[in-house]
Every structure is written in structure tokens, then in C-alpha cells.
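**Student:** sequence below, structure please.
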Amino acid sequence: MEEYRLHANLIEKYLQKDAASFTREDLIKYIVDHKIEMVNFRYAAQDGRLKTLSFYIYSLDYLKSILTYGERVDGSSLFSFIEAGSSDLYVIPRYKTAFVNPFSEIPAVDILCSFYTNEGKPLESAPEFILAKAHQYFNQVTGHVFKALGELEFYVIATKDEQFAPTNQKGYHESSPFIKYNDFRNQAMQLISQCGGKIKYGHSEVGAFSDEEYIYEQHEIEFLPVPIEQTADQIMIAKWVLRNLAYQYGISVSFAPKITIGKAGSGMHIHMLAEKDGHNQMLENGKLSDVARKMIAGILSHADALTAFGNTTPLSYMRLVPHQEAPTNICWGDRNRSVLVRVPLGWTTEVNMAASANPNVQTDSPSKPEKQTIELRSPDGTAD
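**Tutor:** Okay, the predicted model is just below:
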């Protein structure tokens, strides 16, 4: 169908259906039709990294079995709070997360998994289940779907190149040749999209400097709002892609909140919105709604706990200093990048800006996009 021609996820494009509706039979069809030889189960452990359990597919029955029943793993090696005396867990694949592995030399499909106990129940302490349960409770109490997106900031660290050096701390939206690794970031965006990530855009960020040996380029990849569980999956996969691609390039990437004093730190800002019946509930008559204001109040009242989870190392607090576009006070404001919660521009104007920018071209006036979010600016890349 025409609507799937631009989809980046190769399985979606082939099956002509959204990943959310993938079935076991869909994945079997793709694997058989494309001569896929391996299936990799992926799951996040306590350290936030994607772990891997690989299966070489030797028969249709074996493929059906692992897709249906999953496999057994040692939970005590994945989570410090699980004792070795009773540590067996099941990892069960979530079909909607399947993607073609862009790095495997052997054709492979990877699938994110959930943890289950010996009784066949979700592991209550698994971060993925805690998030899903919290979202379910939010939906039951409010009737809203909680959507979010992450802004993933990182530094590329590579051997110094003297040609067309960027201006110190002036890398924001800079272009080649002053920024050397735009192509790296763009390729990462392509691969993340093929792995199921919904990306809004990417660009170079403020941080741009060098020392005697290396250049340090700051970049950002920002996602689109999706249900909160998918937000976490996207960020996790994006880090995995960036690290693998950097390894291929022979460079390093760092999600550390602070590289050095006096230079721009890297955050992982989280935008969020509440949705009901498919419509964004953050605005009412062009202004912040009561729903949005209640969300802001909730964030401010729990700022200490959110900071503990979102800023987990001493380096985190070297980033949260004045004059670095980072929050230092528990407050909120419109378009202010130094507050804890920012209300960014949300396309609330009635002006047809496309018509103004293109005066000789007739443009229609479609309904305004429902893009308003609120942004929590404290978290950083240590919030695995």
C-alpha cells in the first residue's frame, strides 16, 4: 500500500502493516521469505544496556517454539536484587518490537523481550514492567494516554582535524565542513529509524571544541512522541545503534552529562503530553490546559525523586549549573531553557506561516498540528 512506502522499518514495509499489530505468524513469514538465519532476543538489564541471546534458526518448529515460549536466562547476572539461589527467569519476545539487525553479517531479526517469573507472571521489579504498570495506572485514573519523547544529546570524540575548525561553543545547527560528523549522525538516524525509532530530527548542538589530540562535537537526535513504554525502547535502541556505528567509524560517542568544565553538557530532556481519543490535551483555547498545569505541578512536586533517577552520577550535577541552559531551580516557564520544566512553542498562532513564506504559491490551511508538550530538562544520559 502507498502509505507504507516511506516507512523505514523493513518489516513494516514488507508486511504492509504497523509494528504494533505484528503477530508471530507475521514474523515467521518475514524470516522465511527473507532467508533470515538468526533471531536475537534483546532485553535491558540493570545497567541499562541491551543484552543479547542469539538463536540460529535450523527449522520452522524451532522458530515457532522460541517465538512462542521464549527462553530461560539467569536473572542474578542481570539484576543485583535477584538472588542466585532462585534466579531463573523467562524472556518472552514482544513481536511489535521486531527489527532487522543493521550490523549483523548473518541476516538477523532482533526482538525486545519482557521478563517473566517461574509462575509465568511479569517480573514485578523489571524496569520495563514498572513503567508499563505506571502507565496503566495513569490511564485508569485520568483516562489519558501518556506520551513522551526523548532528546538524546551526545558527543562525538575523534582525532583532531585542523581544517575548518568550528567556533568554540558555537556548534548549534552548524553544517559541514565546520562540523565533521553530520554524516555519522544522519546514518545513525537512518539505522535507528529502520530499527523502529520514530525520529523528529537531528542536528549538531552547542558543544564544539578541541584539545591537542581530539575534537569534541556535540549532537542531538530528537524523537517523536509515542506511548511512554515505546519512548524507553527508542532511547535504548538509539544508544545501541550509536555505539555500534561509532565502533565501525573508529570514533567514540559519549552520553556523559559533562565532558569538561565550561563546555556544554549533554542532557536527555523528556517532552511529554497527555492524549485522549487521539487528541493532544495540553492546550485549551490556545493556552495551557488544566491537564497540562496539573502535569507541571506533579513534576515540580516530585522534582527530588525525578532527579535521583534522571541524574545518577556526580558528573550529572556538574551539568546542572547556571548559564549552561540547564535547570538549577525548581520552577517552570514559557520557552525558558534554564527552568526545570519548559513550555516550548506549540504552534498556537492562527497565522498561516507557510503562505507568508511562500507568497506566490497557493497553500491550504489544514487544521493546526497538536504538538504542544511540556519538557523536563533535568535528566541526562545516565538515566538508563
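**Student:** from here on, contacts and neighbour counts on C-alpha atoms
**Tutor:** Will do.
**Student:** is residue 238 in a helix, a strand, or coil?
**Tutor:** At residue 238 the chain is in helix, as set by DSSP: H, G, I helix; E, B strand; the rest coil.
**Student:** distance check, it against residue 194.
**Tutor:** To residue 194, residue 238 is 11 Å away according to CA to CA, to the nearest Å.
**Student:** what's the answer for residue 182, then?
**Tutor:** In terms of CA to CA, residue 182 sits 19 Å off from residue 194.
**Student:** quick one, strands of the stretch 151-300 of the chain?
**Tutor:** Per DSSP state E, counting those that start in this stretch, the stretch 151-300 of the chain carries strands over the ranges 199-210, 214-223, 226-227, 252-254, 270-276, 279-280, 283-284, 287-288.
**Student:** other residues contacting the third one?
**Tutor:** So the one you mean is strand 226-227. 145-149 (CA atoms under 8 Å, 6 or more residues apart in numbering).
**Student:** the last one now?
**Tutor:** Taking CA under 8 Å, 6+ apart as the criterion, the residues outside strand 287-288 that touch it are residue 282.
**Student:** with the fourth one instead?
**Tutor:** The list of residues contacting strand 252-254 from outside it, by CA under 8 Å, 6+ apart, reads 154-158, 242-243, 246.
**Student:** got a list of what residue 87 touches?
**Tutor:** Residue 87 neighbours (CA under 8 Å, 6+ apart): 74-76.
**Student:** how close does the residue lying closest to residue 155 once chain neighbours are set aside sit to residue 306?
**Tutor:** Leaving aside its sequence neighbours, residue 155 sits nearest to residue 218 (CA to CA, 6 or more residues apart in numbering; 4.2 Å). The gap separating residue 218 from residue 306 is 25 Å, by CA to CA.
**Student:** of these two, which one has the most company?
**Tutor:** residue 218 (28 against 15; other CA atoms under 10 Å).
**Student:** now the strands: where do they sit in the stretch 1-150 of the chain?
**Tutor:** 38-44, 50-56, 71-74, 88-93, 99-100, 108-116, 145-159.
**Student:** what sits up against the third one?
**Tutor:** Residues from elsewhere that reach strand 71-74 (CA under 8 Å, 6+ apart): 87-92.
**Student:** here's the other one to compare against:
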Amino acid sequence: MAKTITADDIRQSVADNDVRFLRLAFTDINGTSKAVEVPNSQLEKVLSNDIRFDGSSIDGFVRLEESDMVLYPDFSTWAVLPWTDSQGGKIGRLICSVHTTDGKPFDGDPRNNLKRVVEQMKTMGFSAFDIGFEAEFHLLKLDENDNWTTQVPDHASYFDMTSNDESASCRREIVETLESIGFEVEAAHHEVGDGQQEIDFKFDDALTTADRVQTFKMVVREVARKHNLFATFMAKPLQGQAGNGMHTNMSLFKDGKNVFYDKNNEYHLSNTALYFLNGILTHARAITAIGNPTVNSYKRLIPGFEAPVYISWASKNRSPMIRIPSAEEINTRLEMRSADPTANPYLLLAACLTAGLDGIKRAEMPMDPITSNLFEMSEEKREELGIKPLPATLHSALKAFKADKLIQDALGKHLSSSFISSKELEWSQYTQTVSDWERNKYMGY
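**Tutor:** Below is the predicted model:
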């Protein structure tokens, strides 16, 4: 069990490490990390939940007349970042939940919302929702003005052993940096696409893992810049190349035991796991809006690049939406392969957990697992098996979200309304944009 970090521990760490600035991080509706940074002279205000900020300037938070918000740091997230200010002093980081001025958790904070859903899980007798994220990313070259390009630093492929190229050395430094701030990195390797990377860190409870994804993205971007590279978690940054997924490995625990495991059942999956799985499949289209929240996300969810397109599940087969990896008892899990790293991790896990718990309550078995390649299966055969497609556009996914009361409840009224507004605006802007492809295709008409 991790050591509890107290206010005194943080005071001592600030003194021992010459921490000169304190970065108070939180997350907006779109999954973008935000921060208020204060000098160490404000440490006592930080530790006593007395740092305020203007919430009206944050996407999906509040209107101008309701602007004051308060940051409540989670002491367990304390980390001394491995880079310094201009004078050589260190920066300390705390992940915060957002509260209103009367001390109540703010409904529009994605982190608060995940905590709410986890508490609902505990009322059902479960102790932990454990998550392992596999967030892929691309490294791209910078131009002479430090702007990103679509040029890649390597042309390696899946698990290629490259020793001295720009990507490999950057990837190694990312791993070392993550380990220096407490991550347990389990694997790092090149992915399928040119310039595409994956670094996997140890699974943990939902809130801790969501926090770590946000930290992971920050570290990847910072270290990439040191190597004159640009890191992107965009779902499909390069046409004709594999996109970036964020495979979401889920398991449920009770009294220290993984309730998804049953040695006597096929695939060693318990009935609880199968009910949970059915809940995810039942609400898959609405979950897709959250797990694949950008216009670009749907350029990854196409046949031919190992990303799922159909609502289904399987054991070894990688074409369905959910796969059951071979694993021993503690690691028995469901791997949802559809989400991408542009997703807000707090919202994604709240939606998945809510859908899964609803599946457990309903106690209904999922469809039969798929044993053949879905991409090679005829449309008639898919219809016969009851296999439906995932949404093909953000617009379709948003329609599914608006029609699914359970998944809206998973986010709560404030976040659901903000999410719909944000995504409707994004879709509207996209439909009004004229692309180079359109000009090249139609200018001669």
C-alpha cells in the first residue's frame, strides 16, 4: 500500500528539493490539463484549500457571474517535477479537485464526477475499479520555427529494435522521467505506425490511473520538446498510417479479489465479468462519444488498421471492440480497444463503470464471442449475428449519447450539458470547414 502523504511531508519535500513554484493541476471537459501556478510563498494557502481561480474561463465550467472556484489538492498526487525554473529551482505538482466557494465539490469537475461514480460502485459492495491504460502517441519533427510538421523521426514498425534514432532516445528519457516521479513503467516499444510509440505503466484504481494519464501526457510532451520533437495524442495524425488508441483494461475487485475471474468458466471470466461486459456493449455507441470525442477520432475507427469498427467481443481475436487477454487471476480483465487518447480519462472511466455496473444489476449475458475476422465477414453474416457498427462520425456518436440516459447520468447533468454543447460546436465548425481535399476534388466543377 502506498504511503500516505501529509501536509508536513509536502512542506519537507518543498524545502529538501528547493521547490520554488507549485503547479496546481486540474482537467476541463475536453480532457485538457489546466493549472494554476503559485510561488512557494503560497504553500500554506495551497495546503489549506485556499487557492481560487476564475472558472468562467475554463471550457465547460461556469458562467461569468458564477466564476469563483477553489482548488482542493489531493496530497497523494504530490510530485517534484524533474525540470526547473529559470533560476534552477524545482516545480512541485499537485492534482486538484475543483470546489465551489462554499466548499462543495463542483459538479462540472470531471475528477469529482469520477469520484462520485466510484462511490456508487462501493455501495454495491465492490472495493476497486482497476484500470490499465495503453495510450499511444506519435513523435513528429519540428520545423525551424519550433512548429510541428508531419515528418516523422523514424520509419520503424511494431516492436522494431531501434537503438540510436531520435524516437528511441526520446522514448527512453520519457521512461526515466516517469520513473523519477513514481511511475512503474512495465513496457516501452515502437508501435505499428511511423513515429508511433507506446509506453505502458502499471494498472491501479480508476482515479489514480486517470490522474496518471494526465501526468503521462504532460511528461511525454515536455521530454519530446527537449529532443526537438512534437508529441501528439491525436487519434489519426497521419493519413494512411495506424492511429493512436488508448486501450482501456478494466477489472473489478471485492475484498482484495478480482471478481472478473472464475477458473471454472470459459476464458476464466466470471458471470459478473460477463454481465459487466454486456453493460459496456449495450451502451457502446454512447460510450463512443466520450471515448472518441473528436471529429478526427472517427478516421481511426475504420477497417484495415486494427482499430475496432463493430460492437462485439472476443478472446484472442483483435477485431472486436472488447478483447479478453490471456491472464492469471489478478490480471483477468476486459480490454476495450475502441477509445483513443483524446478522451477525457475521468469521463471515460465514469461512463464505462456506470455501464458495467448497470450490466451487473441487469444480470444479462452478452452476445456470443466472435471467433472470425469481423472485417472479412459479410454484412449479411454480421446482421445474422446481431453485430452492430460503432458510430462512424462524431455527429452519430453524439446522437447516441443524447439518446442514452444512463450514460448521461454517468456524467451528471452539468457535465453532460457541457459535453454536448462543446461537441455540437466542434461538429458545426467541422462541417463549415473547406478542406484542401475538397478544393482539389471539386474546384474544376
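**Student:** quick one: TM-score?
**Tutor:** The TM-score (TM-score structural alignment, normalised by the length of structure 1) is 0.81; 330 aligned residues with a CA RMSD of 2.2 Å.
**Student:** out of the contacts of residue 87 of structure 1, who's nearest residue 139 of structure 1?
**Tutor:** Nearest to residue 139 of structure 1 among the contacts of residue 87 of structure 1 is residue 75, at 30.1 Å by CA to CA.
**Student:** could you tell me the end-to-end distance of stretch 238-257 of structure 1?
**Tutor:** End-to-end distance of stretch 238-257 of structure 1 (CA to CA): 17 Å.
**Student:** quick one: that stretch aligns where in structure 2?
**Tutor:** Under TM-score structural alignment, stretch 238-257 of structure 1 corresponds to residues 216-235 of structure 2.
**Student:** where's the matching stretch relative to the chain centroid, distance-wise?
**Tutor:** Centroid separation between stretch 216-235 of structure 2 and its chain, computed with CA atoms, centre = their mean, to the nearest Å, is 16 Å.
**Student:** quick one: which of the contacts of residue 87 of structure 1 has the most company?
**Tutor:** Counting neighbours by other CA under 10 Å, residue 75 comes out on top of the contacts of residue 87 of structure 1 with 21 neighbours.
**Student:** which one in structure 2 is aligned with that one?
**Tutor:** By TM-score structural alignment, residue 75 of structure 1 lines up with residue 55 in structure 2.
**Student:** just residue 372 of structure 1 next, same as before
**Tutor:** In structure 2, residue 372 of structure 1 lands on residue 332 (TM-score structural alignment).
**Student:** again with residue 56 of structure 1
**Tutor:** When structure 2 is aligned by TM-score structural alignment, residue 56 of structure 1 is paired with residue 39.
**Student:** same check, this time on residue 136 of structure 1
**Tutor:** For residue 136 of structure 1, the residue aligned by TM-score structural alignment is residue 119.
**Student:** tell me the contacts of that match?
**Tutor:** Applying CA under 8 Å, 6+ apart, no residues contact residue 119 of structure 2.
**Student:** okay, now the nearest residue to residue 78 of structure 1 once chain neighbours are set aside: neighbour count?
**Tutor:** Closest residue to residue 78 of structure 1 apart from its sequence neighbours, by CA to CA, 6+ apart: residue 45 at 5.1 Å. Using other CA under 10 Å, residue 45 of structure 1 has 18 other residues around it.
**Student:** how about the one 10 residues further on?
**Tutor:** Other residues near residue 55 of structure 1 number 15, with proximity taken as other CA under 10 Å.
**Student:** got a list of what the counterpart of residue 285 of structure 1 in structure 2 touches?
**Tutor:** Here residue 285 of structure 1 is matched to residue 263 in structure 2, going by TM-score structural alignment. Residue 263 of structure 2 is in contact with residue 269, counting by CA under 8 Å, 6+ apart.
**Student:** for residue 63 of structure 2, same thing?
**Tutor:** Per CA under 8 Å, 6+ apart, neighbours of residue 63 of structure 2: 55-56.
**Student:** gap between it and residue 418 of structure 2?
**Tutor:** From residue 63 of structure 2 to residue 418 of structure 2 the distance is 11 Å (CA to CA).
**Student:** quick revisit: would JSON lines of the strands of the stretch 151-300 of structure 1 with distance to residue 334 of structure 1 be doable?
**Tutor:** What follows is the strands of the stretch 151-300 of structure 1, written out as JSON lines (distance: least, CA to CA, whole Å):
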{"stretch": "strand 199-210", "distance to residue 334 of structure 1": "21"}
{"stretch": "strand 214-223", "distance to residue 334 of structure 1": "20"}
{"stretch": "strand 226-227", "distance to residue 334 of structure 1": "23"}
{"stretch": "strand 252-254", "distance to residue 334 of structure 1": "30"}
{"stretch": "strand 270-276", "distance to residue 334 of structure 1": "14"}
{"stretch": "strand 279-280", "distance to residue 334 of structure 1": "18"}
{"stretch": "strand 283-284", "distance to residue 334 of structure 1": "14"}
{"stretch": "strand 287-288", "distance to residue 334 of structure 1": "10"}
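**Student:** nearest to residue 379 of structure 1, out of these?
**Tutor:** strand 270-276 (7.5 Å).
**Student:** quick one: that closest one to structure 2 mean distance?
**Tutor:** Aligned to structure 2 and superposed, strand 270-276 of structure 1 gives a mean residue distance of 0.7 Å (mean CA distance after the TM-score superposition for structure 1).
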